[in-house]
Structure formats: C-alpha cells, structure tokens
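Asks: Make a model of this:
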Amino acid sequence: MIGLALAVLILGGMAYVRLSPMDPARWHQPVEVQTDQDLPVGAVRVLAGGDALFRAIDQQMRALPRTQVLAGSVEEGRVTYVTRSAVFGFPDATTVELRADEVRIFGRLRFGASDLGVNRKRLEGLTAAVQGG
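Replies: Down below sits the predicted model:
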C-alpha cells in the first residue's frame, strides 16, 4: 500500500512538472543584467552584436529539442523560449533580447534551487554556434 501511494505521488509530481503552465507575464521580462553571470538558477550572457546576431540566436533556439516559444517575437526584440528536459520535462526559460548593439540572453530554471549548470551549457552552446566556435 505504501509503495502504491509513493508511486502515485511520484507520478503526480512528474505530471505537475511536465504539464504546469508557464505564465508569460512572469517569464517574458526584460533582461536587466548587463554582464555575463553564472548563477545557481541559471546563466546570463551578453554578446556584442545587433539584429543579425539576435536572429541567428533565435534560429538556434527554435532548433533545440523540446523547445517552444513562450512569448515575444524577433520583431518585438525579445523572445522567451521554454526548453524541457527529456525525461522529467523540467522547464527552463530562456529570454533573448536585443538591446541596441548587444544581445542579452538569460536562461533559468522554473523548479528547484539549482539547475546543475544546464542553462550555462545551453548558453555556451548557443554562443559557440552563432559565433562559429
């Protein structure tokens, strides 16, 4: 009986993580950080470049597995994406914003206190892909 209850709790938790909605009003916010940072909950990268770089990053984000646009558009100058982990479906939000002659990218987790470097790795991969490195 305890095993069944535990299984129901685990499955319920997995369903909650995978199916809970992400509120665009909360996650689609300006990226105010002005320098590269690695945080327990995510990472920020600030890249020199304009519209062409912004569009290249947008294409790379849209090509990532299990990634969807949450809010915004290239024309708006800010797009927020949700990328879910393969097994449990943990959502991470990534906001990409064009600011004059720079692109700011902020990837962060939704659940937990540490993303274990997942967002940093994603942003490093994006950076390498668009800068040819």
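
Asks: Could you use CA atoms for every contact and neighbour count after this?
Replies: OK.

Asks: Look at the residue lying closest to Q29 once chain neighbours are set aside and give its secondary structure.
Replies: Among residues not flanking Q29 along the chain, T95 sits closest, at 7.7 Å (CA to CA, 6 or more residues apart in numbering). Following DSSP: H, G, I helix; E, B strand; the rest coil, T95 is assigned to strand.

Asks: after the longest helix that the chain contains comes which helix or strand?
Replies: Assignment by DSSP state H gives helix 2-19 as the longest helix of the chain. Taking DSSP states H and E as the definition, the helix or strand that follows helix 2-19 towards the C-terminus is helix 24-27.

Asks: Outside of that following helix itself, list whatever touches it.
Replies: L70, A71, T80, A93, T95 (CA atoms under 8 Å, 6 or more residues apart in numbering).

Asks: Now find how far off-centre the next helix or strand after it is within its chain.
Replies: For helix 24-27, the following helix or strand on the C-terminal side (DSSP H and E) is strand 37-39. Relative to its parent chain, strand 37-39 has a centroid offset of 14 Å by CA atoms, centre = their mean, to the nearest Å.

Asks: what do you get for stretch 93-102?
Replies: 12 Å.

Asks: in stretch 13-33, what's buried?
Replies: Of all the residues in stretch 13-33, those buried under the rule 16 or more other CA atoms under 10 Å are M14, V17, R18, W27, H28, Q29, P30, V31.

Asks: next up, for comparison:
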Amino acid sequence: MGRVMTGLLILFAGVVIAFGYVRLAPSDPVFWHKLPEINADKDFKRGVIRVVETGPDGLARLSQIATESPRTKILAGSIGDGMITFVTRTRVVGFPDYTTVQQDGPHLKIYARSRFGRSDLGVNRNRVEAWIAALQS
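Replies: Just a heads-up that it's a prediction; the model follows:
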C-alpha cells in the first residue's frame, strides 16, 4: 500500500508541476509576435491561417472582437503598428494559444496556433472562424 500511495503522490506532483508550467510559462513577444509568409488559407494540426478581406479598418474591428472574447488579451502590437498578437487561454488548464493578426491593405492576415501539444483539436480554427463571422456580421 505504501508504494502505491508514493507512486500516486509522485504522479500527482508531476501533473501539478506540468500544469503550473503551462499556466506560468512566459510568453516571449519576440518569439510569438510574428507571421509566416501568408498567401492563402491553410489548416494544420496546431492551428490555422486565414486571409480575409475586411477593408482598411479590419484590424481595429477584429481587435475589439478578440479582446471581448473570454480569456483573451493582447500580448504585443497595436492597431497603430498594423499587427497585434493575442493570447487566449483555455478555461481549466490555461493552455495558451497565440493569434497574430496583421492588416495588409484591405485584407487581414490571421495566424492562430497552439503552444503545447501535437494538436489543438480544432480550437484555433473554431475561434478564428467565430471572430471572422462576428467581423462580417
């Protein structure tokens, strides 16, 4: 019985440490506040890329939608810079997802990706598509 309890305590401590790291790990704007070359929509295991025609005020409108979303805040950038990176955290564990949005003429280039895991289970796609739908309504 003692070995089982010790094993369970070690497992529990490992889970607490892992969750603590996920929630407390710093988000370096130098690493996350950037875009790859974006020309067309793309889905991948840990995120999405979208190009949306919005007019010249798309970034300002999307910024308002994003910052009103639950657990979302600005990591870096501004409307004046023409590019903003948002961090959205999951409700329970606090996994961070990063969404970088750049105004490029009448288009918004949107790059959403997760930091941890092999797949985001479609969370970034769903969030970005909801933001785009709100933007277009």
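
Asks: so what number do they get for TM-score?
Replies: TM-score for the superposed chains, counting by TM-score structural alignment, normalised by the length of the first structure: 0.96, backed by 132 aligned residues with a CA RMSD of 0.9 Å.

Asks: still on that earlier bit, may I see the buried residues of stretch 13-33 of the first structure organised as CSV, with distance to R66 of the first structure added?
Replies: CSV is the format used below for those (distance: CA to CA, whole Å):
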residue, distance to R66 of the first structure
M14, 16
V17, 14
R18, 12
W27, 18
H28, 18
Q29, 21
P30, 23
V31, 23
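
Asks: residues touching V82 of the first structure, list them.
Replies: Residues touching V82 of the first structure, when contacts are defined by CA under 8 Å, 6+ apart, comprise T67, Q68, V69, L70, P91, D92, A93, T94.

Asks: And the last one? What does it align with in the second structure?
Replies: Meaning T94 of the first structure. Using TM-score structural alignment to pair residues, one finds that T94 of the first structure aligns to T99 in the second structure.

Asks: Could you do the third one as well?
Replies: Taking TM-score structural alignment as the alignment basis, one finds that V69 of the first structure is matched in the second structure by I74.

Asks: now do R18 of the first structure
Replies: By TM-score structural alignment, R18 of the first structure lines up with R23.

Asks: do I2 of the first structure as well
Replies: Checking TM-score structural alignment: I2 of the first structure goes with G7.

Asks: so how far is P106 of the second structure from its match?
Replies: When CA to CA, to the nearest Å is applied, the distance between G7 of the second structure and P106 of the second structure equals 58 Å.

Asks: One more: A112 of the second structure?
Replies: Computed as CA to CA, the A112 of the second structure to P106 of the second structure distance reads 20 Å.

Asks: Tell me which of those two has more neighbours.
Replies: Using other CA atoms under 10 Å as the criterion, A112 of the second structure and P106 rank with A112 on top: 24 against 13.

Asks: show me the contacts for the more buried one.
Replies: By CA under 8 Å, 6+ apart, the contact list for A112 of the second structure reads G47, V48, I49, D97, Y98, T99, T100, N124, R125, V128.

Asks: Can you say which helix or strand has the aligned partner of it in the first structure in it?
Replies: The equivalent of A112 of the second structure in the first structure is G107 (alignment by TM-score structural alignment). Under the assignment given by DSSP H and E, the secondary-structure element containing G107 of the first structure is strand 102-109.

Asks: now the alignment partner in the second structure of V82 of the first structure: how far from A134 of the second structure?
Replies: Counting by TM-score structural alignment, V82 of the first structure corresponds to V87 in the second structure. Here the distance between V87 of the second structure and A134 of the second structure works out to 19 Å (CA to CA).

Asks: L75 of the second structure now?
Replies: Noted for L75 of the second structure: a distance of 22 Å to A134 of the second structure, by CA to CA.

Asks: of those two, who's got more company?
Replies: More neighbours sit around L75 than around the other of L75 of the second structure and A134, counting by other CA under 10 Å; the figures are 19 against 13.

Asks: list the contacts for the nearest residue to the match of V82 of the first structure once chain neighbours are set aside?
Replies: Once flanking residues are discounted, V87 of the second structure sits nearest to Y98: 4.8 Å by CA to CA, 6+ apart. Contacts for Y98 of the second structure (CA under 8 Å, 6+ apart) come out as W32, T85, F86, V87, T88, A112, R113, S114, R115.
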